[in-house]
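Trainee: missing the sequence, but the structure's below:
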């Protein structure tokens, strides 16, 4: 396991925080931590791996060591890709904090069968809970709604709408625009939404190793289309910082978003930054 470049200061900051509503920390890649005023703490897609160099090369620091995390109620996964379901990043959180892992079926297959979390770590099978679209889960002071997602590269992706009396957070995983988003935008009043953003680059093919034109995340127009359909009050672009060859500059989104009713503003953050609802 790669050790943290930042020691444990970010973990301690999260544990010591007493938000008046909901604090949201960006972990880089597509990882987030939500902590409510009552102390409930939810991790979504935390990943501290370095990828698979030279195909996928991590471009940002490793912000924490999962072994240092002792306070967490849940870990949510959006889909089965390595930077969203990763035993070395997530199983120690379940082991040390007693957190529950919520994920769709194909993500649980990775945890149970491909990576054998219950054998390799002190994780009980009942800590691994399957979710599917249309379900609602109560996690402490948060209500989590499982919704659909449109990620053509994943086998079963979902998105999450996380409600709290202080505000509502949307995590789309690596979704592209979806026909479902207009319905979701009408059904929920979303204060802050995280959508994956990046450029198109040439990444070595998994089988041949030859560079291949690759689009894993939303471009400028797609991310604004999704944000507009979701009626996001604020759009937080994620994932743009992570992989060599696919990084981008989220500041360009001001030009693409300015003529649309939604999002009303951009929330541009870097790894380790905190936003409050």
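Mentor: On my side now, so go ahead. What you are looking at is a predicted structure, and each value in this text was computed from that prediction instead of being measured.

Trainee: for the rest of this, base every contact and every neighbour count on C-alpha atoms.
Mentor: Noted.

Trainee: now the strands for the stretch 101-250 of the chain?
Mentor: 128-130, 136-139, 142-148, 158-164, 167-171, 192-196, 201-204, 211-214, 234-238 (DSSP state E, counting those that start in this stretch).

Trainee: and the contacts of the last one?
Mentor: The one in question is strand 234-238. Residues outside strand 234-238 that contact it (C-alpha atoms under 8 Å, 6 or more residues apart in numbering): 28-30, 191-197, 227, 250, 263-269.

Trainee: just to revisit the earlier point, format the strands of the stretch 101-250 of the chain as CSV; extra columns: mean neighbour count.
Mentor: Formatted as CSV, the strands of the stretch 101-250 of the chain follow (neighbours: other C-alpha atoms under 10 Å):
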stretch, mean neighbour count
strand 128-130, 16
strand 136-139, 14
strand 142-148, 20
strand 158-164, 22
strand 167-171, 23
strand 192-196, 25
strand 201-204, 18
strand 211-214, 13
strand 234-238, 26
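
Trainee: from residue 179, how far off is residue 133?
Mentor: 14 Å (C-alpha to C-alpha, to the nearest Å).

Trainee: check it against this one:
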């Protein structure tokens, strides 16, 4: 299904034209991010421009770009296999037009290769699918990417990413909740900007029956700050709070929860399309 952006091509152009001093990060809505290094290396993490599956999942924010308008990308990273993190209509056109590799854990690659069969409709080579697992370290242009643990009971094999360039470090946790591994990760890396999914508990119609089910897909306020504290974020950027009807949240409330802890040192509250520089 073709996806039509509400915004045209200005955001892909802004990313392509940017010349960051170190790392620039753009919030794409949901849990999607673009990251560009000072040497021009460009990553996309969990980019999703799908519309969900109304009325079960109803998108509450604009579609910020057409995947076909992405002309520069060195890699797409997927944190886990859920549709809003691995999605053919959002990501296959990027791989086809740019030659970027998809780095993802095994169950995420199974979606791309088998369940959705991206190669049936897109010119994607087998070697563009690269399997990663916890403990791996990747070099993509100017970025060094460490694959780390994540704790998401709703996913079959989630991972998180620690992304480094010129002394700056970004953590993307996917939809992780607090984990026993986070104290270790926080001590091992100096995380300048950390990204965690945040949302409310709401009711979502069951896939089979359509009956409303009490659902917690993302961190609540206390979980978000617990994870950010254990990971020792300098700056905490909450994501995903804007996306699904019934699960949206107000990230400003995190100020009240964070002020009693040493970390995170600051909250970085952004809206879809915003840029953050490190």
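Mentor: Structure received. Everything numeric in this text was worked out from a predicted model, so none of it was measured.

Trainee: pretty sure residue 7 of the first structure is touching residue 66, no?
Mentor: No. Using C-alpha atoms under 8 Å, residue 7 of the first structure is not in contact with residue 66; the gap is 11.0 Å.

Trainee: neighbour-wise, which of the two wins?
Mentor: residue 66 (24 against 14; other C-alpha atoms under 10 Å).

Trainee: that one and residue 60 of the first structure, how far apart?
Mentor: Counting by C-alpha to C-alpha, the gap from residue 66 of the first structure to residue 60 of the first structure is 17 Å.

Trainee: how about the secondary structure of the equivalent of residue 19 of the second structure over in the first structure?
Mentor: Superposed on the first structure with TM-score structural alignment, residue 19 of the second structure falls opposite residue 18. The three-state label given to residue 18 of the first structure by DSSP: H, G, I helix; E, B strand; the rest coil is coil.

Trainee: neighbours of residue 18 of the first structure, how many?
Mentor: Using other C-alpha under 10 Å, residue 18 of the first structure has 15 neighbouring residues.

Trainee: hang on, the earlier thing: so which of residue 133 and residue 179 of the first structure has more stuff around it?
Mentor: More crowded of residue 133 of the first structure and residue 179, by other C-alpha under 10 Å: residue 133, with 15 against 12.

Trainee: contacting residues around that one?
Mentor: Counting by C-alpha under 8 Å, 6+ apart, residue 133 of the first structure makes contact with 146-148, 158.

Trainee: overlap between these and the second structure?
Mentor: Among those, the contacts conserved in the second structure (both residues aligned by TM-score structural alignment, their matches' C-alpha atoms under 8 Å) are 146-148, 158.

Trainee: closest one of those residues to residue 45 of the first structure?
Mentor: Minimum distance to residue 45 of the first structure across those is 11.7 Å, recorded for residue 158 (C-alpha to C-alpha).

Trainee: returning to that earlier point: nearest to residue 80 of the first structure among the kept ones among the contacts of residue 133 of the first structure?
Mentor: Closest to residue 80 of the first structure, out of all of those and judged by C-alpha to C-alpha, is residue 158, at 10.1 Å.

Trainee: right, and the closest one touches residue 104 too?
Mentor: Yes. With contacts counted by C-alpha under 8 Å, residue 158 of the first structure reaches residue 104, the gap being 7.2 Å.

Trainee: anything in contact with each of these two?
Mentor: Shared contacts of residue 158 of the first structure and residue 104, counting by C-alpha under 8 Å, 6+ apart, come down to 78-79, 132.

Trainee: could you dump the residues you listed to a markdown table with distance to residue 13 of the first structure?
Mentor: Shown next, in a markdown table, are these (distance: C-alpha to C-alpha, whole Å):
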| residue | distance to residue 13 of the first structure |
| --- | --- |
| 78 | 25 |
| 79 | 28 |
| 132 | 32 |
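
Trainee: can I get the residues you listed in TSV with distance to residue 172 of the first structure and neighbour count?
Mentor: Listed next are those as TSV, based on distance: C-alpha to C-alpha, whole Å; neighbours: other C-alpha atoms under 10 Å:
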residue	distance to residue 172 of the first structure	neighbour count
78	8	29
79	10	29
132	14	18
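
Trainee: ok, these vs residue 52 of the first structure, which is closest?
Mentor: Nearest to residue 52 of the first structure among those, with distances taken as C-alpha to C-alpha, is residue 79, at 18.3 Å.
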